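A.B. asks: Predicted model, plus sequence, below.
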Amino acid sequence: MKAKQTRLWTSGVAAMAIGLSSAAYAQDTEGQDPAQSQTPQVDANAIVVTANKREQNLNDVGLSVTAIGSQALAERQITSVQDIAAAVPGLQFADSGAGTPIYTLRGIGFNEESLGVYPSVSVYTDEVPLPFPVLTLHAAFDLDRVEALKGPQGILFGQNATGGAINYIASKPTSTLQYGADVSYGRFNTLTGNAFVSAPIGEKAGVRLALSAQDSDGWQYSLTRPGDRNGAMKYIAGRLTFAVEPAPNVRLRATALAWQDKSEPQAAQLIAVRAQNPADTQAPLLTAPFGTTNPRSADWTVRSDYVTFTDVVNGDFSIKPLTTGDLSPRSNRKFIQGALRAEVDIADAVTLTSITSYLDYRQHLYSDKDGTALAIANIGDGLANIQSFNQEVRLSNLDPGRFNWVVGANYEDSHTFEDQYLTFANGSSSSPNTIFINTTGSEVIQDIRNYAVFANGEYELVDGLVAKVGGRYTNSRNQSDLCSKGNGDGLVSVLFNIIGGLSGNPFTPIGTNDCYVLNAQGVPGDRFLDTLAEDNFSWRVGLDYEPSPDTLFYANVSRGYKAGSYPTLASADYKAYFPVTQESVTSYEAGFKASLANRMVQFNGAAFYYDYVDKQIRGKVVDPIFDVLDVLINVPKSRVMGAEADLTVRPAEGLSFGASTTYLDSKVLTDNGSQFVGPTAYGNSCTVGGAPGPCDFTGSELPFTPKWSYGINVDYRRDLGAGKLILGADLRGQSSSVATLNGRTIEFRDLPNDRHASFVDKPFVIPSYIVVDARLGYEFSGGRFKVMAWGKNVFNEYYVTNAAHYLDTTVRFTGMPVTYGITLSVKN
């Protein structure tokens, strides 16, 4: 019943707006020019961006920026964070397995799935921050454009933008009545609807309402339960914007963004079994089927009915069946954010800008990370909530001139809570040696406070030569409260009471739901309480040289920082909860932007070198009880160097060719001559003196950093008199990369009960791939009605976005298979 209601709502959103638009079309006055009510489409040379927190022509900005306009977003079906990553050269997206997206830009990223951690690529909507990655899932609708700023953006976009910043620019209220909608139907019974209405309220105010919704069936199929599907998408999102000019020098804009997502998290593909405790591998795992090169093949737990355990408390050592309950992947995530932007022009010379926002996010999430129908690494119910208040106040010169400047301050107060329930009842950690424990809980509470002051200036030294300098001081404090809980049937608490007793130190025995992690005295019961206090100074200096209106050369040296954070994990040792400290990236970049051949050709290029200090990464630790577990670590010294170029050619009216390429070379370096060593994803699997020992990571490439990534796009429009023919295609690809340090050297090992899929040689290598999208459409005369047939991944390329090892299993996450559909759209 709920599925039918969702589908009716999704189609109703679009149908209602289509009906309104059609009625308005019939009532148009005879002399009105329909084109006047449309947002003008401009070429790349005239795109306006706000990379420096003021409106500028894209070609006048001395930074590497990718901008995608509203028409391209709509026609290329760019509606998700995955789509954005595919369209921005150098930006990588990975599925974490826990519903938290991972962004990596030019090799700078944070491969971490905890909910309350800052990304290295900050995301904003109209300069309003979405500070944690999970909050970015449904902001890409009803947009005027997307701006992707590459390289450290710490001066104007905060301490956590070491890799870059993505700014969604939402469409604003209009001075005339405008409305429109589109409805799409595609593979997997996918129904998508978008609608907006924008209208003036008097002469100095306007309002805009936009809605987006999707409902689809699952695209993954179970290898052990024919007919069972996973991966269904079900969400609805809305944005309400109200703008008013109460006085000639005052502009106010209030925005409310809300969404609810009940989608099913993607299940992993099993590619290998490598148990924590090989001798205790349970029999069902020895026959669990592997995924195939069909991206739809996967498996996930619905209910586990054959778990064994020992009831130590009652002294009953017989083996019994245990039902774990419904563990099928599902979610219920709710987000709401309110923002107020106020601009006041002071004395015709200075603008005061204030941006205030508050958000609330709540989550119930069940995810399956092990790629099997067994309970090996299942999360659920994953409870979480985030509340975040942000305030920015800044002053800037009103009219662009020889000297342009901005000074301001930021304040953030964020509270995060995450409570993960991990079930591993079919795993080797549930064995006689651990008295058949089968569940643990991980609770992380963070109270985060940040404040910063910043200034940035640009001064034209002589005609065409501009000097730039900026800085930001940031002070951050993160008060944390972490606890690994002995939940479930109480066996974890029993086990750790036994272990605590072996320490010889006195302690109060713990009960179910108490903290079991062992403290420095080797006894359980204490919560891990800690405060991470840090400060830093980000800076940037640079020169822009514009020898002609069509050519810009720029050079920048900048440094940015990303705050430290605490992990969400289940560990026996409190040392695993130590946070990673702040990382820094010092960037050296030079580039150019050139409009050639009477602006029929746009050619941009840049070369860069990143000095990466204390890179944050999700690594591994050998736990004294649970063997190999995740942990957050700092890589002391590494670097990324590379170059990128993009070319756009418009040889004839209606025809456009685009091509882009990014080259990256990343490497872990020594730190004052000291090698960087530690356990790999398979534990201490390196040989030192003939015995297993820590691995030397020096020389390893960084995760999600392919040597080459590239894209080609073609757009063609031809006026047929009664309408326009629309043709387009996009190709994107990349060379191989790795999902973990030393990913190219980690191989499968011939250990007891180990097994792996025959088509995989290196478990943590992400193979190279090429994906092609295509579209064919017709726009009716006047531009009001349009029909588009489209396909994504039209050649059904099997490609991998992430690979990881969870307890006993090694898994992959894949990209979507071929999808196709048709879109009908209308606007007044």
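C.D. replies: Happy to help now that I have it.

A.B. asks: Please count neighbours and contacts with C-alpha atoms only from this point.
C.D. replies: Will do.

A.B. asks: Now do residue 558 against residue 152, distance only.
C.D. replies: Distance, residue 558 to residue 152, using Cα to Cα, to the nearest Å: 7 Å.

A.B. asks: anything in contact with each of these two?
C.D. replies: Common contacts of residue 558 and residue 152, defined by Cα atoms under 8 Å, 6 or more residues apart in numbering, comprise 586, 587.

A.B. asks: Find the centremost residue of the chain, please.
C.D. replies: residue 101 (3.4 Å; Cα atoms, centre = their mean).

A.B. asks: For that one, give its distance to residue 113.
C.D. replies: From residue 101 to residue 113 the distance is 8 Å (Cα to Cα).

A.B. asks: Residue 203 too?
C.D. replies: 48 Å.

A.B. asks: Residue 466 now?
C.D. replies: 41 Å.

A.B. asks: What segments of the chain are helices?
C.D. replies: Taking DSSP state H as the criterion, the chain contains helices spanning 2-26, 70-75, 81-87, 154-157, 491-502.

A.B. asks: looking at those, which is buried most?
C.D. replies: Neighbour counts (mean count of other Cα atoms under 10 Å) averaged over each of the helices of the chain peak at helix 154-157, with a mean of 27.

A.B. asks: helices and strands around that helix, which ones?
C.D. replies: strand 439-462, strand 465-485, strand 528-548, strand 551-562 (3 or more Cα pairs under 8 Å, 6 or more residues apart in numbering; DSSP states H and E).

A.B. asks: highest average neighbour count across these?
C.D. replies: By mean count of other Cα under 10 Å, those have strand 551-562 as the most buried, with a mean of 23.

A.B. asks: which helices and strands does that strand pack with?
C.D. replies: helix 154-157, strand 528-548, strand 583-596.

A.B. asks: picking up where we left off before, quick one: which of the helices and strands packed on helix 154-157 is nearest residue 630?
C.D. replies: strand 439-462 (12.8 Å; Cα to Cα).

A.B. asks: what's the angle from the closest one to helix 491-502?
C.D. replies: Inter-element angle recorded for strand 439-462 and helix 491-502: 90 degrees (by axes from the mean of the first three to the mean of the last three Cα atoms, to 10 degrees).

A.B. asks: can you give me the angle strand 439-462 makes with strand 465-485?
C.D. replies: In terms of direction (the same axes, to 10 degrees), strand 439-462 departs from strand 465-485 by 170 degrees.

A.B. asks: what about the residue lying closest to residue 230 once chain neighbours are set aside, neighbour count?
C.D. replies: The shortest distance from residue 230 to any non-neighbouring residue, by Cα to Cα, 6 or more residues apart in numbering, is to residue 218 (4.3 Å). By other Cα atoms under 10 Å, the residues close to residue 218 number 19.

A.B. asks: before we go on, here's another structure to hold up against the first:
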Amino acid sequence: MGRSTKTNRMIGAASATAPMALIVAALLPGHALGQTAPAAAGQTTPVSSQSGAVGQGDIVVTAQRRSENIQDVPITIEAFSGDSLKKLGVEAAADLGKIATNVVVSLPQGAGNQPAITIRGIGLNVNNSNNSGPNGIYVDEFYLSAPTSQAFAMFDLDRVEVLKGPQGTLYGRNTSGGAINFITAKPTNTFEGYLDARYGNFDTSQISGAVSGPLSDTLSARFAFVRNYSEGYNYNTFLNRRQNGADDESFRASLLYKPTPDLRILVVGHVSHVDRLPDNYAHLGAFEPGSVETGSPVVCSVAATYASQCVDIYNQPSDPKRYSIASSRTEHLKVTDRGVVGRIEWSPGTITVTSVTGYNYNQRFLPEDSDSSPYRELEVNWGNNSNEFTQELRVNQTKENYNWVAGVYYLHERLNQNQDYALLLDIDRFYGPGAGDGLASRQFARNTQVTDAYAAFGQGEYNLTRTLRLVLGGRFTHERRSFLFNSQVQYQSGGMDNFTPLAQVADSTSRLQNSAFSYRIGLNFKPMPGVLAYATLTTGFKGGDFNGGFLSPDPAQAAYQQRPVKPEKVTTYEVGIKTTFLDRAVTFNAALFYNDYRDMQLFALVPSPIGPLNLAANAEKARTYGADIDLTVRPVRNLTLSAQVGLLNTKLVRFLLVADPTVPDYSGNQLAFSPKLSTFLQAQYHIPIGESQAIDLQYSATYKGRQFLDATNDPYTTQQAYWTQDARVALTISQLELSAFVRNLGNTYYATAAFNSISPFGYVQPNYAPPRTYGVGAKINF
């Protein structure tokens, strides 16, 4: 059903007490800066971000398809090493939202399912398995098109790069908001490895490891794995057990073959599996007690709903206890993902030829108890599988005064949906035999989407003067897509669990073709070492799309849902500066941006005979603007303070949803997942206590301002501002590291998703983030 509204929101004020001491320390470094000594050997590399001079060396990224110091790249980037991510507890794509500013990542359907990623206010607030968002996800340069394939475990990574703003030239379709690159650790020329084990509350355990080394003079290999288990932080009173836990494993194998100095062949294969009870939402009744029996339920206030003072359509009260559910479903969430990426790099002279070939298969079955109650109000089975193949071939050259890259790209994907819902099947239990006749229903959808995309691209940089460089790039994309709708519905007739014959809702095929040219124009100015100023004009493109959710039994609404939405286009203006000064003691980066969107793709909930449904539509015009600010300071030896701040203002300038007769005009509303202020603060202190012993202290805090749910800005699904804080201490003794950690130190109570089901079911469904968690770990390197 309409799950797009399950996003990072809840009602009621969350804790907003700012850790002011850290803010002051990070933003006002003090007089000690001029006395900073170089970082000590063994010091932990700070987690973030755009800064290029951190710890012992510079951050090297491949955001522009070549290796560069991050401070030389005229793009707003936050880069994180794999080691830093591990220490911060960032173990899935959804966790990136807590350490990257102007970025929100939520799991509308819980862990193990597709993430909803928003960068600078640009995202896609829907959980249909066929709708790729406008922020591209890449693993080892392979684009993951199927949304459900993006919920992978993050383990044994070299780094993660978060690119903000359109990346339409080098990355292409579906990057109108940005892109995230996950780069896995590669085979090494010497033997090495590690084993890492952790245990925490809720019987949570993780064991991961890797081994890497040469197999011959020309061949090396790496094998890595992770195994997660947790009983979970929700308590299911109906099943008398904990839920919202983990039970999954992932494996990766890499081979690197270097037969000659100028030829490298890398093959990376992976497989992962999830098999556990799915996450569940809370169940908050939203009708005033005593009003349901009258036949005209009265909707509770927002405050009363979230205070568990109301009932649902079955007149059942809410459980006032936090993290308490009562789901009766026992089927398991099952996800299988496997794939392979092959990369061939040949460098004859100054030219480098690179081929990246990838294949990925993903299959998911999610038995969602949408109402999280013992009674059948709304239950949805989400089933899908996808096969994706991509091929990229590019050539690049780097010289003293210029560099360029050019290439071609192809993508083919076939995605199948097998999904059904059942609503109000137990209504006769509460309102008498036959009460559900003509009302209770089941729908079955069997859909197929086929996508073929082609592109040719190029980008170059040329030194106009010793300090001024011109950047020009372009990409032409052509896309063909078809979507087969096959949907049937049946209604209760003759009492509970008796139904009419299946009636056809839709049996049709829709097609679309899109072509677009994206470009980048920029000027880079480097007046002195350690300073880069830049200005860019870029465009982005996201291809047309189809609504892969359930169809309304109303013929007019169903016809509207089957129409493809037009491509969205963005023009972005950005100016920025990247600086490193005071003998690398301070790194300060800032960027101002303005995004002008036309035909932005949105999903909005509208009333229907079977409850709220998703409708895909185009907002004629939208805009976002704001700033990304990054400061890293090393005031004294072994101490690193960092602060990232995101400022954001968003607006739907013109959005008239003609298919919604209740509130058709959403013009002026704020975009979803768009807090006006977001921050990430971190302090790290390395204390050597011997030749090979040290203590590392780490503290971090994340702030997210108030966020609206979707284009409706619904007050029943609005997440108020909140802070979360994490802490970690580690003792290193030679190759052994012992650690202890606390996450969500203040036990902040906030939702990562919420769905307004008041009409007709009488409840709101928040999906709450984990409470305070803590544990210990041990890691040995060899």
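C.D. replies: Received it, and whenever you're ready, just let me know what you need. Everything quoted here is computed from the prediction, not taken from an experiment.

A.B. asks: ranges for the strands of the stretch 251-400 of structure 2?
C.D. replies: Using DSSP state E, counting those that start in this stretch, the strands of the stretch 251-400 of structure 2 run over 263-276, 284-285, 324-325, 333-346, 351-369, 378-398.

A.B. asks: Of those, flag the one that's most buried.
C.D. replies: Stretch with highest mean neighbour count among the strands of the stretch 251-400 of structure 2: strand 284-285 (a mean of 31; mean count of other Cα under 10 Å).

A.B. asks: ok, the residue mapped onto residue 424 of structure 1 from structure 2 to residue 756 of structure 2 distance?
C.D. replies: Counting by TM-score structural alignment, residue 424 of structure 1 corresponds to residue 423 in structure 2. According to Cα to Cα, residue 423 of structure 2 and residue 756 of structure 2 sit 15 Å apart.

A.B. asks: Also residue 649 of structure 2?
C.D. replies: Residue 649 of structure 2 is 25 Å from residue 756 of structure 2, by Cα to Cα.

A.B. asks: The two: which has the busier surroundings?
C.D. replies: Per other Cα under 10 Å, whichever of residue 649 of structure 2 and residue 756 has more neighbours is residue 756, with 25 against 18.

A.B. asks: pretty sure the more buried one is touching residue 715, no?
C.D. replies: No. Counting by Cα atoms under 8 Å, residue 756 of structure 2 does not reach residue 715; the two are 9.6 Å apart.

A.B. asks: ok, now which ones touch residue 429 of structure 2?
C.D. replies: Contact analysis of residue 429 of structure 2 by Cα under 8 Å, 6+ apart lists nothing.

A.B. asks: how about residue 624 of structure 2, what's its match in structure 1?
C.D. replies: Checking TM-score structural alignment: residue 624 of structure 2 goes with residue 640.

A.B. asks: my read: that match touches residue 609, true?
C.D. replies: Yes. With contact defined as Cα under 8 Å, residue 640 of structure 1 reaches residue 609; the gap is 5.9 Å.

A.B. asks: Map residue 452 of structure 1 onto structure 2.
C.D. replies: Per TM-score structural alignment, residue 452 of structure 1 is aligned with residue 455.

A.B. asks: which residue sits closest to its match, ignoring its sequence neighbours?
C.D. replies: Per Cα to Cα, 6+ apart, closest to residue 455 of structure 2 is residue 477, 4.3 Å.

A.B. asks: and if you look at residue 471 of structure 1?
C.D. replies: residue 539 (4.1 Å).

A.B. asks: can you tell me which residues contact the equivalent of the one you found over in structure 2?
C.D. replies: Under the alignment (TM-score structural alignment), residue 539 of structure 1 maps onto residue 519 of structure 2. By Cα under 8 Å, 6+ apart, the contact list for residue 519 of structure 2 reads 168, 169, 472, 473, 474, 475, 538, 539, 540.

A.B. asks: Likewise for residue 221 of structure 2?
C.D. replies: Here residue 221 of structure 2 is in contact with 187, 188, 212, 213, 214, 215, 253, 254, 255, 256 (criterion: Cα under 8 Å, 6+ apart).

A.B. asks: now with 6 Å?
C.D. replies: Applying Cα atoms under 6 Å, 6 or more residues apart in numbering, we find residue 221 of structure 2 in contact with 187, 212, 213, 254, 255.

A.B. asks: what do we get in structure 1 for the last one?
C.D. replies: Residue correspondence, TM-score structural alignment: residue 255 of structure 2 in this structure matches residue 242 in structure 1.

A.B. asks: okay but its match is in contact with residue 252, surely?
C.D. replies: No. Using Cα atoms under 6 Å, residue 242 of structure 1 makes no contact with residue 252, being 8.2 Å away.

A.B. asks: For residue 574 of structure 2, list the residues it contacts.
C.D. replies: Contacts of residue 574 of structure 2 by Cα under 6 Å, 6+ apart are 535, 536, 592, 593.

A.B. asks: Residue 627 of structure 2 versus the third one, what's the distance?
C.D. replies: Read that as residue 592 of structure 2. Distance of residue 592 of structure 2 to residue 627 of structure 2, given as Cα to Cα: 5 Å.

A.B. asks: show me the contacts for the aligned partner of residue 725 of structure 2 in structure 1.
C.D. replies: In structure 1, the residue matched to residue 725 of structure 2 (TM-score structural alignment) is residue 772. Going by Cα under 6 Å, 6+ apart, residue 772 of structure 1 touches 730, 731, 793, 794.

A.B. asks: Can I have the buried ones of the residues you listed as a ChimeraX selection?
C.D. replies: This is the ChimeraX syntax for the buried subset of the contacts of residue 772 of structure 1, where burial follows 16 or more other Cα atoms under 10 Å:
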select :730,731,793
